[in-house]
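Trainee: Mind looking at a prediction? Sequence and model below.
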Amino acid sequence: MTDPFGVLPDPNDDTPKYRPSLNPDDPIVSSLQKALKSSRVKSFELIDSRWNGNEVMKYECEDDKVYFVKMNRVEDPSVFVSEGVSLSALAKTKTIKTPIPLHIGKLPKVGDIGPGSFMVLEYLPLVPFGSMRPDNQVKLAQNLAELHSSKVHDELHKGRFGFPTSNFLAVTPLNNTWCGGWSEFFSRRLNDQLNRLHTEKAYGPAVLPTTNTPLDQKGTIILNSLNLLLGSDHAQITPSLIHGDLWVGNTGATKAEVVVFDPAACFAHSEFELAIMNMFGGFEDTFWNEYYRLMPKAEGFETRAKLYAFYHYLNQLNLFGDSTVAKQCDDIATDLVNTLNEINIKNEFQ
């Protein structure tokens, strides 16, 4: 999968780059008025800005229509197309609220930056820290359990793991080609992360310039014994639609309901969703107690939780190359290899 991300611009510099305006010829303004039939745009404001260059704006029109607009000055429109497909898939389950994608367009290249793209979304009046309220933590747990149990897409996935489109975890490209079993799909995902450690990215050099490092060696052992770590019933794992990037920063709430956004959806093991949620925190005991009441932990859960955490820590290492994260990856890999040794010893005496 081609990396569609260019070199990310520093948002604080004064380098020539596309800047939103109220000019009728502005690509965002034009799309609101022409594609979405809104009246004249009267204002816009920055709502959120993230490290990968994504910015979320609020646009208001004179006919009282309001929109979220998510833009990136260096992304190909295909990135937002894949996100839009994820949002639509989640929305179709009617289990958890997401902003509805309305339009995707291109941003011009200005100076050396671009071209980029943008996505217009349904505006949702989010309450500050709304998803952190105890009652909303319970609602989120209930909604997520309903999502993971939904049968709406059974005819789409047909028992397979993957997704109709590839997508991105932050700026990491994800191969969602359909696989018949979870072990095969997750093995490919994990192998991609391990290989990416040695790949130069548009946003930085390879994390590990040499191959066959201790982390590589442990990663190979884990890949070769993946079925043991997934558990004896791994072949019975069934696909659930997951959000795919559900850290607390991708949750919110209106006065009426909990909201999730910025997904990287796929049909996967429902437990895979939980790893990134545990990694970054922000989900309280009220959430976990309710979720596990509705979706009880299956045998082997703790080992799989470490395995899925390993994947997400590898992704963080690939994104940022941080030495602290590198140690966390190595510690988890060591723990998983030790677990495999214990399983093998146990099997010898059975």
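Mentor: Cool, the structure landed. Numbers count the residues shown, from 1 in each chain.

Trainee: From now on I want contacts and neighbour counts done on CA atoms only, so please keep to that.
Mentor: Will do.

Trainee: quick one, strands of the stretch 251-350 of the chain?
Mentor: Taking DSSP state E, counting those that start in this stretch, the strands of the stretch 251-350 of the chain run over residues 251-253, 258-260, 266-268.

Trainee: Report the distance from the last one to the chain centre.
Mentor: Distance of strand 266-268 from its chain centroid, counting by Cα atoms, centre = their mean, to the nearest Å, is 12 Å.

Trainee: So G282 versus G252, what's the distance?
Mentor: As defined by Cα to Cα, to the nearest Å, G282 lies at a distance of 12 Å from G252.

Trainee: now do E55
Mentor: 17 Å.

Trainee: Second structure for comparison follows:
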Amino acid sequence: MDPLALLRKAGLEAQGPAVPLHGGDVSRVYRVGAYVVKLSANPLPGLFRAEASGLGALAERGLRVPRVHWVGEEGLVLGYLEPGPEDWEGLAEDLARFHRRREPLYQAAFGFLGPFPLPERVGGDWTEFFYLRCVEPLLRATWDRLEGLGPKVEALFRKPLPAEGPAPLHGDLWRGNVHFAREGPALLDPSFFVGERGVDLAMMRLFGGFPRRFWEAYEASYPIPEEVRRALPRYQVYYLLVHVHLFGRGYLEALWKAISAS
């Protein structure tokens, strides 16, 4: 299906030609006037609905996200956010406020990290929750490519992770999922669940990370305890495992560094 056909199916009027946008490794993304249309040649069941649900969860908790106009198994139609100036300090304040929220319990609906499906899980001890919901499925998927690192990953989660309390998470918060819109900072492509904020903080430090002015503003609003800071490499293992799964052994060195730093 092409983006104009999807807009017609959604009952929305195309307001111009379909212009390709950068869309990562899972979807083809187009701007069509006031809309952004996301499609996949072979969509994973539930992928677009999980993204729409995650965007709704972020919006309900006060973060700026694109409006969801329509979602189906074939694709997703979002509102287009006009680009604006970078505002790292504003983003820091938004995320600090978001991470300060306390939810009733650790909880995750069936969802995805990129194209990797993750199971539903509710409640329990944080270390067990994070290992069973996030790490173990990826560990099983990548075990044969880890060149002996699998048992070392398992050992990381035999000691408890620090727990400040259940907080909402974007879940895949790298630089590419930040969009500075005209109205202010916005977030894209969540892998939403309720966990510990260290999960988001860990991804925000990978692959180039966020700039110093962001971290200075974030810590001024919501300081990071040393025990949380020390746990960040263990959370990074989660994201590095999915990169091994998707892109291969080139990420084993980074995985080993995260294990060694834990």
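Mentor: That came through, no problem. For clarity, every value in this text was computed on a predicted model and none was experimentally measured.

Trainee: out of the strands of the stretch 251-350 of structure 1, nearest to F186 of structure 1?
Mentor: Across the strands of the stretch 251-350 of structure 1, the minimum distance to F186 of structure 1, taken as Cα to Cα, is reached by strand 266-268, at 8.4 Å.

Trainee: And that closest one, what does it pack against?
Mentor: The helices and strands touching strand 266-268 of structure 1, judged by 3 or more Cα pairs under 8 Å, 6 or more residues apart in numbering; DSSP states H and E, are strand 240-242.

Trainee: which residues in structure 2 does the strand it packs on align to?
Mentor: Per the alignment by TM-score structural alignment, strand 240-242 of structure 1 matches residues 167-169 in structure 2.

Trainee: That stretch against structure 1, how far on average?
Mentor: When structure 1 is superposed, stretch 167-169 of structure 2 averages 0.6 Å from its matched positions, counting by mean Cα distance after the TM-score superposition for structure 1.

Trainee: I'd like the distance between the residue nearest the centre of structure 2 and D125 of structure 2.
Mentor: Nearest to the mean C-alpha position of structure 2, by Cα atoms, centre = their mean, lies D172 at 1.8 Å. Using Cα to Cα, we find D172 of structure 2 at a distance of 22 Å from D125 of structure 2.

Trainee: what does R28 of structure 2 give?
Mentor: 38 Å.

Trainee: Repeat that for L187 of structure 2.
Mentor: The value you get for L187 of structure 2 to D125 of structure 2, if Cα to Cα is used, is 28 Å.

Trainee: Could you check how far the top strand by length along structure 1 is from the centre of its chain?
Mentor: Secondary structure of structure 1 per DSSP state E: the longest strand is strand 41-49. Offset of strand 41-49 of structure 1 from its chain centre (Cα atoms, centre = their mean): 24 Å.

Trainee: That strand packs against which elements?
Mentor: Going by 3+ Cα pairs under 8 Å, 6+ apart, strand 41-49 of structure 1 lies up against strand 55-61.

Trainee: L215 of structure 1 corresponds to which position in structure 2?
Mentor: Match for L215 of structure 1 (TM-score structural alignment): L149.

Trainee: nearest residue to its match other than its sequence neighbours?
Mentor: Of all residues not flanking L149 of structure 2 in the chain, W256 sits nearest, at 7.5 Å (Cα to Cα, 6 or more residues apart in numbering).

Trainee: Same check on L39 of structure 2?
Mentor: Nearest residue to L39 of structure 2, sequence neighbours excluded (Cα to Cα, 6+ apart): G75, at 4.7 Å.

Trainee: roughly how far apart are the equivalent of N195 of structure 1 over in structure 2 and V237 of structure 2?
Mentor: Counting by TM-score structural alignment, N195 of structure 1 corresponds to R140 in structure 2. Distance, R140 of structure 2 to V237 of structure 2, by Cα to Cα: 14 Å.

Trainee: Identify the contacts common to these two.
Mentor: The overlap between the contact sets of R140 of structure 2 and V237 (Cα atoms under 8 Å, 6 or more residues apart in numbering) is empty.

Trainee: More neighbours: those two, which one.
Mentor: Taking neighbours as other Cα atoms under 10 Å, R140 of structure 2 and V237 compare with V237 leading, 24 against 10.

Trainee: from what I can see that one touches A258, true?
Mentor: Yes - here V237 of structure 2 reaches A258: they are 6.2 Å apart, a contact under Cα atoms under 8 Å.

Trainee: Over to Y18 of structure 1. Which of the three states is it?
Mentor: Secondary structure, DSSP: H, G, I helix; E, B strand; the rest coil: Y18 of structure 1 is coil.

Trainee: shouldn't it be in contact with L107?
Mentor: Yes - using Cα under 8 Å, Y18 of structure 1 is in contact with L107, at 7.4 Å.

Trainee: OK, contacts around V228 of structure 2?
Mentor: V228 of structure 2 neighbours (Cα under 8 Å, 6+ apart): P162, G198.

Trainee: show me the biggest helix of structure 1 in terms of residues.
Mentor: helix 323-348 (DSSP state H).

Trainee: buried sites along that one?
Mentor: For helix 323-348 of structure 1, burial by neighbour count (16 or more other Cα atoms under 10 Å) applies to V325, A326, Q328, C329, D330, I332, A333, T334, D335, L336, V337, L340.

Trainee: which one among those gets closest to V74 of structure 1?
Mentor: V325 (26.9 Å).

Trainee: Could I get the contacting residues of that closest one?
Mentor: Y313, Q316, L317.

Trainee: Let me know the distance separating the corresponding residue of structure 1 for G114 of structure 2 from L319 of structure 1.
Mentor: Aligned by TM-score structural alignment, G114 of structure 2 pairs with A170 of structure 1. To L319 of structure 1, A170 of structure 1 is 8 Å away according to Cα to Cα.

Trainee: Give me the more crowded residue out of those two.
Mentor: Between A170 of structure 1 and L319, counted using other Cα under 10 Å, the more crowded position is L319 (21 against 16).
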